[in-house]
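>>> based on what follows, work out the 3D shape:
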Amino acid sequence: MGRQSLLPRRDFLALGTAAAASMLLPDRAFASIPTGVKLHGLSAFGDLKYPADFPHFDYVNVDAPKGGIFNFGPSQWVFNQNPYTFNTLNSFVPRGDAPPRMEMCFDSLMTSAQDEPDSIYGLLAESVTISADRNMFEFALRPQARWHDGSPLTAEDAAYTFTLFKDQGHPDLSLPLREMTQAVAADTGTLRLTFSGKQSERTILDVATFPILSKAYFAIAPFDSSRMKAPLGSGPYKVGLVRPGQTIEFERVVDYWGRDLPVNKGQFHFDKLRIEFYGDRQAAFEAFKKGEVHFREEATSRVWATGYDFPALTAGKVVKREFPSEKRPLMYATAMNQRRERFRDMRVRRAIALCFDFEWTNKSLFYGLYNRSQSYFERSEFKATGVPSPDELTLLEPLRDKLAPEVFGEAYVLPPSDGSGRDRKLLRESQKLMADAGWKRSGQFFQNAAGETFRLEILADDEGLVRIYGPWAENLKAIGFDASIRLVESAQHQARQASFDFDMIAMAVLFSPTPTREGMDGIFHSRSANLQGSRNLSGTADPAIDMLVEAIDRVKNRQELTTVLRSLDRVLRARMDWIPSWYSANHRVAFWDMFGFNETKPDYGFAMEALWWFDKDKAAKIGKA
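Next up, the predicted model:
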């Protein structure tokens, strides 16, 4: 499915008095969480599932054995991480390519439960206390917390980290901290984070899950992408073997200070996590077939449909199966870079979208395994359908003069093609849209009034994407675009994405099950449009979208959140800043039959490296003991 990023978990601007009033429905909300008392967890809506004395999360196996190695290809990653190569071990800066799972070397103040959509529980922090004005959060750190060198992890480390992230961190870290005014250590065991009052009520649900760094380490080491020495960590794993750009191993910390905490029990069973980096998917698949890689999530439909007939699978040594996807909104789409003027006209963006023939692609290239994306929040209740509800209209009506008319009708959908690969009706409609936008066909290509040719380059870092984009580019050229595909190696792709040096580029985002303003800010809000390294690849900077994103701050329950996000989805779909692509309802995975796992996976996570374990008996049966 192309690149996939896992974003972090987490003032209703004046839309009129009636609009604000309609959103304040009675219900339990974050604002009802008591102040001035020590809390073991926080939740966006409703009560916590787990009480203060819970022994462990329900979805873990506390009796699973320790040992073995898990050599896998990550299918999700965060911050500046890259699954194809790496040139830094600092995962928290805007630039560079870090290996996935560096975050497993660091602890956070609190951590998520994978069977709840919006709750976090104490990890480094044994409790959190909210001030009366709800702008200050006091975390009591566990005195036994230690760095891997045995030195104490203190509130000074945490205060240093949040200040560092705000000033120099990756946008996924810096944006949620923009309203933080102070991070101080009241003493070695007490951290106080203070906000301006303009922050979202739920900002803390993001911020409290950020990794904590060592002040002593980074006081003498630059906080940049030059780091090929592993920073000092505190988490369940530490960096072992490193072959830059090729291999990284994470070794389980046997005397990990937090191994017996309720939030950690029954997790982190493998002695080693190993990631091999391959230049292309076919090479990775060949390594899996040989048993050099143990787990693979298949992202290529052709391979899933035709490639799994190798000897190890037919002999029963490899298991091929599907697991249900998480109950989390997914956006897989292609961004059109509006920092380049020729992409700023909505008619142009729609014209480009009409040239992609999903029906032909799904039949001819995907073996019918995918569904067409229409929404920016696929697979979730946040996807807009039909006409706007009365509550949605309350949000949208004050913005009517700023929005496309389609927002107020049926939710905009890309029309299906005839499946021929070159639907003449849709291509004619695309040409008309271009003419309406002032681009006339002159010889082979569209030109504007200034005589400029419409050049369009789709940036890709995988041969599989070139295969998919090829027919799209041919359709674009057929009607008058000077269209091409540029295949670059992964590090260059990441660098060009971070600096917005592209015309069109694809990205997948798996949102939190309870999306927050901070998550939306980095992709859709104008404040991230020119922040290099942000996920706002399209350069979206629209006051109406800003207002809807900021409306997330004031929702009081999930019903209100759904209303805001459906309204946002309607506006984004009508604008077509991103062209929705495709999605799957399940994880398609294959693995060597040497692991144990609980058959029922949690609804909001699929962390095999943390929850699965090595099964010696199974391994012996297939010669992998």
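>>> going by C-alpha atoms from here, please, whenever you check contacts or count neighbours.
Noted.
>>> how deep is Gln559 tucked in, by neighbour count?
If you count neighbours by other Cα atoms under 10 Å, Gln559 ends up with 14.
>>> next, the structure of the following sequence, for comparison with the previous one:
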Amino acid sequence: MRPLNFPRWCRIGAIITLVLLPVKGLADPSHGIAMYGDPALPPDFVSLPYANPQAPKGGRVVTGNTGGYDSLNPFILKGTAPWQLRFLAAESLMGRNWDEPFTLYGLLAESVETGPEREWVEFTLRPEARFSDGSPVTVEDVIWSYDVLGTEGHPRYHGFWSRVERIEQTGERKVRLTFETPDRELAMLAGMRPILKKTQWAGKDFSQSTLEDVPITTAPYVIADFEPGRHVTLHRDPDYWGRDLPFRRGTHNLDEIRIEFFGDGDVLFEAFKAGDLSYIREFNAEAWANRYDFRRVREGDIVKSEIPHQKPSGMTGLVMNTRRAPFDDIRVRDALLHAFNFEFVNDTLTGGRQPRITSYFSNSILAMRPGPAEGRVAELLTPYAEALPPGTLEGYTLPQSDGTSRNRGNLRKALRLLADAGWTVQEGRLANEAGTPMRFEILLRQADQQTQAIADIYSQALERLGIDVRQTTVDNAQYTRRINAFDFDMTDFRRSLSLSPGNEQRLYWGSEAATQEGSRNLMGVRSKAVDEVIDALLASESREDFLSAARALDRVLTAGRYVIPIWTYAVGRIAHVKELKYPDTVPIYGDGAEWMPATWWYEETEE
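So this is what the prediction gives:
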């Protein structure tokens, strides 16, 4: 593995301390805006710290997705679009520096200004900003984009728009948004909405766009070619308007990015081994250690790179839909957590190489502390003590097994919990007092072999408890439709979290989102305590308040027993052709679409 000039822990500590200082409104237009404090990069910065401004342009890479797609519009609920399009084929007024917890710098906008309490935000467009068809980006395009995304776009855009009191043109290239409620993060979110071309959609229903309706954007890449179910090909726009911006210098270096589609992960991996793909991300430590001993690796044509990061673990595992019985009973969810033999699953599938997620913000300064809640955390949670999940205030840790395949001790605990909830074994099947057997479905994506392997092991344990569990595997399109409609009992779950959690937490776990079709609150959390702690998080004006609110939220969610956690991805793993290079400095957020392939380049290697 190549050596990395990775930011040290003292550096991230200093950054977090800086950004958690009390915020003040921007008195004058600025080149950037931070959630707290001032942007780390000066107005005359040369490039992002993790980009190589001397990186050569050119080259072609091929990557792979599993499943298929039936849309090229990633901004609406309808259909399934290649996930990369949100990151590579769209732009916003501001762009994020992934080497700071949450700071934005001018992209389509040359400057940003806010009111004293961030009750409004105003952006000034760059005069040179252009769509890929050469037409200028106007304030009218910006206002229309906010409106259509907030009303007809994907639900992830609706929450922000509902909190905008008005949007108006305040100058030839100026647009101002005024907010209904005090929330300093809204000014940040305003800078991150994708900007689309209004006239493209004249007379069309944006929410019902088809494969023929490829959104026109301002991004460095445009969709050059596609074949449904087979591939999507992006070309770097040679006339891209922002190629000389400091924010873009050293990024988007590849001339062509082709996305090939495969039926499942095994077929994708074989394509990579054969040289049909340029890189692959590996999420299984056991596979990383043992599966990459093939000829192209041994001969040096393939390089294995490990990418560290300093972000929270987030939550990965199997989520239970509390909108449905029996998952609306926390005793049942607790029993199902005890029945999940993580130690055995981890040893079987990863060789025990990957540590378990212990909470939503584990592996970070935002994680809940062990033992009883204290200080400000206790103050935030105590008013809701009677309604809090057991263990929230007292302290909660995930069940641990003895590592054997039978997991006898935890299964006995699971049976006791189920009995308390009214479920007992009757004629070999678990049933309630009415004699109705407990049965549920684990919904899986067709190409997700790892989760299928986890579910196979887990199902055996559930069957020993007398639970009738079935696994249903569907294609990506059907999976997306069912998830958007909350039509599932249990399914796979992945929620990445940042060092600066904010309004997205409402969409993830807020009560309002629990009933909003297409929201990311898959488990259906409806908790006054969660809602109030998120409010406290957003209203924080000091480092202590921010950390306490995050740790309080972590406690309620973890003790709520909504997800059966698996392992944390403590390091990114990318196997790639030797011609693909990346800068020595890696951002604190590590790997991601806006780092790889966005800051990588192609360089022929001399023999």
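>>> now do the helices in the stretch 251-400 of structure 1.
281-290, 301-306, 311-314, 346-354, 358-364, 390-396 (DSSP state H, counting those that start in this stretch).
>>> in the fifth one, which of the residues would be classed as buried?
Just to be clear, that refers to helix 358-364 of structure 1. Along helix 358-364 of structure 1, these residues count as buried under the neighbour rule (16 or more other Cα atoms under 10 Å): 358-362.
>>> ok, whichever residue in structure 2 pairs up with Met504 of structure 1 - contacts?
Counting by TM-score structural alignment, Met504 of structure 1 lines up with Met490 in structure 2. Contacts for Met490 of structure 2 were tallied using Cα atoms under 8 Å, 6 or more residues apart in numbering; they are 318-321, 440-443.
>>> swap in Gly596 of structure 1?
Gly596 of structure 1 touches 612-615, counting by Cα under 8 Å, 6+ apart.
>>> how about a cut-off of 6 Å?
Listed by Cα atoms under 6 Å, 6 or more residues apart in numbering, the contact set of Gly596 of structure 1 reads 612-613, 615.
>>> can you find the partner of it in structure 2?
Gly596 of structure 1 maps onto Lys581 in structure 2, by TM-score structural alignment.
>>> that's a strand at Ser71 of structure 2, yeah?
No: counting by DSSP: H, G, I helix; E, B strand; the rest coil, Ser71 of structure 2 is not part of a strand but coil.
>>> that one is in contact with Glu212, isn't it?
No: shown here, Ser71 of structure 2 and Glu212 do not form a contact pair, counting by Cα atoms under 6 Å, at 8.6 Å.
>>> would you mind finding the match for Arg428 of structure 1 in structure 2?
That one, Arg428 of structure 1, aligns with Arg412 by TM-score structural alignment.
>>> please identify the helix or strand for that match.
Following DSSP states H and E, the helix or strand that holds Arg412 of structure 2 is helix 408-420.
>>> so that helix versus helix 330-339, what angle?
170 degrees (axes from the mean of the first three to the mean of the last three Cα atoms, to 10 degrees).
>>> mind listing what's buried in helix 408-420 of structure 2?
Under the neighbour-count criterion of 16+ other Cα under 10 Å, helix 408-420 of structure 2 has 410-411, 413-419 buried.
>>> so what touches stretch 291-306 of structure 1?
Stretch 291-306 of structure 1 has contacts (Cα under 6 Å, 6+ apart) with 1, 71-73, 287, 366, 588-592.
>>> assumed Asp53 of structure 1 was part of a helix.
No: counting by three-state DSSP, Asp53 of structure 1 is located in no helix; its state is coil.
>>> for Arg163 of structure 2, what is the corresponding residue in structure 1?
Under TM-score structural alignment, Arg163 of structure 2 pairs with Glu179 in structure 1.
>>> okay, now the counterpart of Thr314 of structure 1 in structure 2: neighbour count?
Mapped onto structure 2 by TM-score structural alignment, Thr314 of structure 1 lines up with Arg298. By other Cα under 10 Å, the residues close to Arg298 of structure 2 number 11.
>>> now swap in Ala287 of structure 2 and tell me
Ala287 of structure 2: 14 surrounding residues under other Cα under 10 Å.
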